[in-house]
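Colleague: could you look at this predicted model? Sequence included:
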Amino acid sequence: MTNPSMTDQAGDKPALRVMLCAPRGFCAGVVRAIDAVERALAIHGAPVYVRHEIVHNKYVVEGLKAKGAIFVEELDEVPAGTRAPVIFSAHGVAKSVPEDAAARHFYAIDATCPLVTKVHREATVHHKRGREVVLIGHAGHPEVIGTMGQLPAGAVSLVETAEQARLFVPRDPDNLAFTTQTTLSIDDTAGIVAILRERFPNMVAPHKEDICYATTNRQEAVKRVAPEVDALIVVGAPNSSNSQRLREAAERAGCRVAVLVQRASEIDWSLFGGISSLAVTAGASAPEILVEEVIDAFAERFAVKVETVHTAHEDVFFPLPRQLRADAAE
């Protein structure tokens, strides 16, 4: 990564103040999921099968493929009778997936983020207590599919927008509970919850907010710096919900140019002509090496001076799935 103290000497380049958001990048759930694949490869050797992208980042996925991981979308793509581990991604899966894995006699390892598992358990408890579950989230996202798949068909009602919250008709207005996807916009979700609570005052809320600490911290950091810069780059994948929400948060905070890129090679330089300040952050599944790559790309065109803006401290750690811990592997 470019040394900021050296870039000021490049007098032929326009000066660029780079505000580097902290926290950014990998969260504890992502670290755990990636480590799970690497640990499984170390213990069992290649191949290791992974259902769905372990996290939504092409660079990470390609790196694990090079080490011997094979990614599939459905279990029927895994060879029958294999003794290789089959790992479920950080986003979580429907109950039918581990049941299917057991029926096929696969050695399944669940790398679901513990904070997603928390949402699964909440939904299950509400259902057992006879409540209709409202899930706030994005249709088609793997996490939403996994959460809805914890309960029988029709037991969960998905609400994606404020308009849907206004139109939602429950079976029993006095017997409701809500949960949320962990990677949503804090502000959007608060608006949807406010509408639902106004309409259904007895609706039961989570004991602790479902939007995860990493999503919250990264969005708050973006909202802090976005009004102060000419442009902002989010390093992340287009199918990463938390990365897309960071870009949206920057736009709402008043940043004129807010873009999402996977790699430096995707930067549209026509958008960054004449800027004197830039903020950089990364979604929870984007590795730091890609952030460094983006800053280095700007350093080729600008006299870059980097400053880190700290808005929260993170020290969350999740242990590996039980089958992969040192005492279990010995």
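Modeller: Happy to help now that I have it. Residues are numbered from 1 along each chain as shown.
Colleague: please make it C-alpha for all contacts and neighbour counts, starting now.
Modeller: Will do.
Colleague: now do the strands in the chain.
Modeller: 15-22, 48-51, 69-72, 85-88, 107-110, 132-136, 156-159, 176-180, 231-235, 257-261, 277-282, 303-310 (DSSP state E).
Colleague: second structure for comparison follows:
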Amino acid sequence: MTSHELQKIVLAEPRGFCAGVDRAIEIVERALAKFGAPIYVRHEIVHNTYVVNNLKEKGAIFIEDLAEVPRGATLVFSAHGVSKAVQREADARGFTVFDATCPLVTKVHVEVAKLAREGYEFIMIGHKGHPEVEGTMGQLDHGIHLVEDVDDVRRVQPSQTEKLAVVTQTTLSVDDAAEISAAVRMRFPRIREPKQQDICYATQNRQDAVKLLSKQVDVVIVVGSPTSSNSNRLAELARKLGVDAYMVDSAEELRPEWLAGRQRVGITAGASAPEILVQHVIERIRALGAVAVRRMDGITETVKFPLPKGLKLESS
């Protein structure tokens, strides 16, 4: 790289951990500190390899099936939320449960339960198989229909349309969700929509930041794990805006050829990716020749969620 081609790094603001992820990790760490290892966690607490491995080292055991948890153990539900069936099974097996479901996901569950009592059926916009979708759809035994795209909206067959409501996975692409919502409204003009949109503030803010970032850089690196829905959406969004984008779980995955001849490298991170991974990626790009790091102007997030009862640590 010649001297007049010095590479610059531009950091998206905001990026990385959101309040729901912060809270979920703190719940597991406090449970370990208060009750000692092992603490069982149903599903990855958040979708990030580094975070999960770090908690495993501290004594967390991640499971998918509650049959793997010994009777009377302490169990944490992941930030993505769980179905009523999983809650009932946990109660029946006598676990001490701490629920790390993100409060913004819980808000959707509460809305579904309330409207179901009033006789509503639901259209859910989300990704099939994602644990958050399984948790939300599992709030009811029937009457909740998943749509993943506009084609699904054309095909979906609720049993009635008088009382119909729409809910959304919290980590979707804001633009895709808007397009699918528009198709839902067109087919079911009287459908009830949530007072506040279900897509969470952190997903919206990180996507808005990538829209700004993409105008300023030649390539975007998204720090996030392959299982992270919101991280995948950030990379997709940058590509949609005409910029090459690559997702890395760690600095080791960064390939020098992605950056060759690119003067401005944008970096962001999904809501479950810790800042330490972003710093590792910056160090790696600096080692490859970048000389300056600039932070974009962006929203400062101040959201904080309270912890569940029973996790207060005795002050030393």
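Modeller: Now that the structure is in, tell me what you want to look at. On a predicted model such as this, the values are computed, not experimentally measured, just so you know.
Colleague: rewinding a little: adding distance to Val204 of the first structure and mean neighbour count, write the strands of the first structure out as TSV.
Modeller: Compiled in TSV, the strands of the first structure are given as follows (distance: least, Cα to Cα, whole Å; neighbours: other Cα atoms under 10 Å):
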stretch	distance to Val204 of the first structure	mean neighbour count
strand 15-22	33	22
strand 48-51	33	24
strand 69-72	37	20
strand 85-88	30	24
strand 107-110	29	18
strand 132-136	9	24
strand 156-159	14	21
strand 176-180	4	25
strand 231-235	35	27
strand 257-261	36	20
strand 277-282	33	26
strand 303-310	34	19
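Colleague: could you dump those strands to JSON lines with distance to Pro79 of the first structure?
Modeller: What follows is the strands of the first structure, written out as JSON lines (distance: least, Cα to Cα, whole Å):
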{"stretch": "strand 15-22", "distance to Pro79 of the first structure": "43"}
{"stretch": "strand 48-51", "distance to Pro79 of the first structure": "10"}
{"stretch": "strand 69-72", "distance to Pro79 of the first structure": "11"}
{"stretch": "strand 85-88", "distance to Pro79 of the first structure": "11"}
{"stretch": "strand 107-110", "distance to Pro79 of the first structure": "12"}
{"stretch": "strand 132-136", "distance to Pro79 of the first structure": "35"}
{"stretch": "strand 156-159", "distance to Pro79 of the first structure": "33"}
{"stretch": "strand 176-180", "distance to Pro79 of the first structure": "35"}
{"stretch": "strand 231-235", "distance to Pro79 of the first structure": "35"}
{"stretch": "strand 257-261", "distance to Pro79 of the first structure": "35"}
{"stretch": "strand 277-282", "distance to Pro79 of the first structure": "36"}
{"stretch": "strand 303-310", "distance to Pro79 of the first structure": "47"}
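Colleague: for burial, what's the neighbour tally of the aligned partner of Pro256 of the second structure in the first structure?
Modeller: Under the alignment by TM-score structural alignment, Pro256 of the second structure pairs with Trp269 in the first structure. Burial of Trp269 of the first structure, expressed as a neighbour count using other Cα atoms under 10 Å, amounts to 10.
Colleague: now Trp269 of the first structure: how far from Val259 of the first structure?
Modeller: Noted for Trp269 of the first structure: a distance of 11 Å to Val259 of the first structure, by Cα to Cα, to the nearest Å.
Colleague: ok, Pro14 of the first structure next?
Modeller: Applying Cα to Cα to Pro14 of the first structure and Val259 of the first structure gives a distance of 21 Å.
Colleague: the helices in the stretch 151-300 of the second structure, which residues?
Modeller: Taking DSSP state H, counting those that start in this stretch as the criterion, the stretch 151-300 of the second structure contains helices spanning 174-187, 201-214, 229-240, 256-259, 275-287.
Colleague: I'd like those helices written out as CSV, with distance to Cys102 of the second structure added.
Modeller: Written out in CSV, the entries for the helices of the stretch 151-300 of the second structure read as follows (distance: least, Cα to Cα, whole Å):
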stretch, distance to Cys102 of the second structure
helix 174-187, 19
helix 201-214, 12
helix 229-240, 14
helix 256-259, 35
helix 275-287, 20
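Colleague: what's the closest of the ones you listed to Thr106 of the second structure?
Modeller: Taking Cα to Cα as the criterion, Thr106 of the second structure comes closest to helix 201-214 out of the helices of the stretch 151-300 of the second structure, the separation being 14.5 Å.
Colleague: could you name the helices and strands sitting against that closest one?
Modeller: Identification of packing neighbours for helix 201-214 of the second structure by 3 or more Cα pairs under 8 Å, 6 or more residues apart in numbering; DSSP states H and E yields helix 174-187, helix 229-240, strand 264-269.
Colleague: tell me the most buried of the ones you listed?
Modeller: Ranked by average neighbour count under the criterion mean count of other Cα atoms under 10 Å, these are headed by strand 264-269 at a mean of 26.
Colleague: that strand to strand 219-223, inter-axis angle?
Modeller: The directions of strand 264-269 of the second structure and strand 219-223 differ by 20 degrees, with axes from the mean of the first three to the mean of the last three Cα atoms, to 10 degrees as the criterion.
Colleague: how big's the offset between strand 264-269 of the second structure and the first structure?
Modeller: Compared with the first structure after fitting, strand 264-269 of the second structure has a mean deviation of 0.4 Å; criterion: mean Cα distance after the TM-score superposition for the first structure.
Colleague: nearest residue to Lys223 of the first structure other than its sequence neighbours?
Modeller: Distances taken as Cα to Cα, 6 or more residues apart in numbering put Ala253 closest to Lys223 of the first structure, at 5.7 Å, once the chain neighbours are dropped.
Colleague: now which residue in the second structure aligns to the one you found?
Modeller: Aligned counterpart of Ala253 of the first structure in the second structure: Leu241 (TM-score structural alignment).
Colleague: count of residues packed around that match?
Modeller: Using other Cα under 10 Å, the number of residues around Leu241 of the second structure comes to 12.
Colleague: isn't it right next to Ser214, touching?
Modeller: Yes - Leu241 of the second structure is in contact with Ser214 according to Cα atoms under 8 Å; the separation is 6.9 Å.
Colleague: could you count how many residues lie near Glu314 of the second structure?
Modeller: A count of neighbours around Glu314 of the second structure, defined by other Cα under 10 Å, yields 6.
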